[in-house]
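1. Below are the sequence and a predicted model for it; my questions follow.
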Amino acid sequence: MKENPLFLLALFLASIVPLFFKKWLGAEVWMMLAVIAALTVMFSLFALLKQQATSHIIAFGRVFFFGMIILPYMVIFKEFSSWSLLIPLLACYIFADLHRHLKWLYVLVAMALLVAPMVVYVKYDTAKQAIIHHSTQTLSGSIPKSKSSFTKPCGKGGRCTFYFLDLAGVKFQCDLHSKKTMDTFICQDIYQHAGKIATAQYIFENQKKARLVSLRVDNQTLWSPEQTLAWYQHRERTVWREFGVGLLLISLPFALLFLWARRLAFQAA
């Protein structure tokens, strides 16, 4: 099969250019893209030396390009708990690709990709409406002296530590290394009032994760519903920005490259 240097150049640029937009893509998508881009470049250069780059990429293309097209969905699936939920989705696609008679799997994958952003939209809208209409739960309890923590396995043989405020048995998680106001308040600032009785309003995300809405101590508001609403709005804007930029800079170029690869394969047949 005759080499197509323009295709290889386009593949190289599609893998490298998004790396210059780390701030807009989000850290996790960027890191995954960086690993894939490095492997893609090495593979292309190695195969090019053997004059078989295009044919190798096209042969492997269906799974590779689909994986790149759905890469921005890491941002969306992280909202459900973990971006690793993309792995079974990719597995379904591979299985369907190996068994062409199971076309319903393609439909299932497509539906998941269409429905997931809608579910995230509903999640944020439901949380904001609950705050606006005061559809919250209330508790009272003594503020502890310090944050609590627990560890669980993560990665390959590693363990991750998660921190939270335990107030009357309800756990409000926070990111110790985050500079966001809610995380700073729950992980650090609130313990200046240790031993005092706090009255808190909260909601549950995904029916299980408690999210602080407001907190009062001695008739003083330490955290207000307006702050929580602003936090949700900022977080939602960040999710849609990272997802949209990912679709534009990663999904669209690799979808076009996939169509180009199919055309090259058709011409070579």
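-> Perfect, I can see it now. Keep in mind it's a predicted model, so treat the numbers as computed, not measured.
2. C-alpha from now on. contacts and neighbour counts both.
-> Noted.
3. which residue sits closest to Leu167, ignoring its sequence neighbours?
-> Gly141 (5.8 Å; CA to CA, 6 or more residues apart in numbering).
4. Tally up the residues packed near the one you found, please.
-> Burial of Gly141 is recorded as 16 neighbouring residues (other CA atoms under 10 Å).
5. So it sits against Gln201, correct?
-> No: if you go by CA atoms under 8 Å, Gly141 and Gln201 don't touch, sitting 11.6 Å apart.
6. Would you double-check that Ala38 falls in a strand?
-> No: counting by DSSP: H, G, I helix; E, B strand; the rest coil, Ala38 falls outside a strand, being helix.
7. Which parts of the stretch 151-269 of the chain are strands?
-> Using DSSP state E, counting those that start in this stretch, the strands of the stretch 151-269 of the chain run over residues 158-167, 170-174, 197-205, 209-217, 220-223.
8. Report the central residue of this protein.
-> In the chain, the residue lying closest to the centroid (CA atoms, centre = their mean) is Val75, at 2.3 Å.
9. try this one next to it:
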Amino acid sequence: MTTHRYAVFGHPVAHSLSPRIHAAFARQTGVTLEYTAIDSAPHDFVAALDRFVGAGGVGANVTLPLKEAAFAICARTSERAQRAGAVNTLSWNDGQWYGDNTDGIGLVRDLTGRNALDLRGRRAVLLGAGGAARGVAPALLDAGVAELVIVNRSPERADALADALGDPERAHSRYWKDLEQLGDFGLVINATSAGRGQIDASAFDLPFALTTPRTLAVDLNYGEAAIPFLAWAKAAGCHDAVDGLGMLVEQAAVAFEEWHGISPDADAVYAALRRKDDLLVTAD
């Protein structure tokens, strides 16, 4: 029986739960695969992918900070990836890479499905404009947010993302220093990596004026990296605060189905991760 090779690429990537998630999906569905984590700095990414293919690699997930680089190396991309300008799922077909972006659909499935939250009509602020933000921004517009304000410490990146979305009536960029003057939002999304390596809520010195008692706060990070933002959301009195674990599982489920033609049970794997079940053979 042939064992196909898959991997998640990132820098750093040792923290990634993707190998455990895909192993759990494989056990559910009877798929035989090898899935590993490969740390690759941006300057070595193309060479790392070449080595991966040479060793039998046929598909990969891509995480921070390589999603825009992954888009650039693809011969073909999905409409989702084109709108995002970033790729998180790679498939090796006929000697070339095909790229998709499953982040946005993963986030919306988690929020509107698992958490039963309605995004329609909400005024949203997106903190960050890198690969993660690019992946979710189009899906947020499709999900019906009334307005999407993109704020990034490098304003030119926020401008570029707003322009790329092609919806000037709803998608705008603003300066980080102006956060206190932007008014309140029904949805605050952290797509930065500011919490990585920190467990102090002071890592997020955001104005409470961004929120109301009805605000939904979402961090695309999970685990310790989400602690500072979620602590800020609690202190700000947000109605709901959600980390990125559900999004991670849902986007992985979409990628798994693309690769194997089988839809896994994402809810079971999500529940196991939340309770740190032995199903996932955790190494923590």
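-> That came through, no problem. Computed from a predicted structure; not experimentally measured.
10. Can you pull the TM-score for these?
-> The TM-score (TM-score structural alignment, normalised by the length of structure 1) is 0.24; 103 aligned residues with a CA RMSD of 6.0 Å.
11. hmm, back to that, and the residue nearest to the centre of structure 1, how far from Ala130 of structure 1?
-> Note on Val75 of structure 1: its distance to Ala130 of structure 1, by CA to CA, to the nearest Å, is 24 Å.
12. residues of the helix or strand containing Leu45 of structure 1 that come out buried?
-> Leu45 of structure 1 is part of helix 27-49, with elements assigned from DSSP states H and E. The neighbour-count check on helix 27-49 of structure 1 (16 or more other CA atoms under 10 Å) flags Val29, Trp30, Leu33, Ala34, Ile36, Ala37, Thr40, Val41, Ser44, Ala47, Leu48 as buried.
13. Kindly report the same for stretch 87-103 of structure 1.
-> So stretch 87-103 of structure 1, judged by 16+ other CA under 10 Å, has buried residues Leu89, Leu90, Cys92, Tyr93, Ile94, Ala96, Asp97.
14. Then stretch 142-162 of structure 2?
-> Buried residues in stretch 142-162 of structure 2 (16+ other CA under 10 Å): 143, 145-152, 155, 157-159, 161-162.
15. Stretch 80-97 of structure 2: end-to-end distance?
-> OK, stretch 80-97 of structure 2 end separation, CA to CA: 15 Å.
16. for stretch 233-250 of structure 2, same thing?
-> Using CA to CA, one end of stretch 233-250 of structure 2 lies 23 Å from the other.
17. For structure 1, which segments count as helices?
-> 5-16, 22-25, 27-49, 53-69, 73-78, 86-98, 104-132, 181-187, 225-246, 252-268 (DSSP state H).
18. okay if I get those helices as a markdown table plus distance to Asp166 of structure 1?
-> Output for the helices of structure 1, formatted as a markdown table (distance: least, CA to CA, whole Å):
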| stretch | distance to Asp166 of structure 1 |
| --- | --- |
| helix 5-16 | 44 |
| helix 22-25 | 33 |
| helix 27-49 | 29 |
| helix 53-69 | 40 |
| helix 73-78 | 24 |
| helix 86-98 | 32 |
| helix 104-132 | 21 |
| helix 181-187 | 10 |
| helix 225-246 | 18 |
| helix 252-268 | 44 |
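19. right, so the ones you listed: which one is the most enclosed?
-> Sort these by mean neighbour count, taking mean count of other CA atoms under 10 Å, and helix 73-78 sits at the top with a mean of 21.
20. Kindly reformat the strands of the stretch 151-269 of structure 1 as a markdown table containing distance to Phe258 of structure 1 and mean neighbour count.
-> Shown next, in a markdown table, are the strands of the stretch 151-269 of structure 1 (distance: least, CA to CA, whole Å; neighbours: other CA atoms under 10 Å):
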| stretch | distance to Phe258 of structure 1 | mean neighbour count |
| --- | --- | --- |
| strand 158-167 | 36 | 16 |
| strand 170-174 | 41 | 19 |
| strand 197-205 | 38 | 19 |
| strand 209-217 | 39 | 19 |
| strand 220-223 | 50 | 15 |
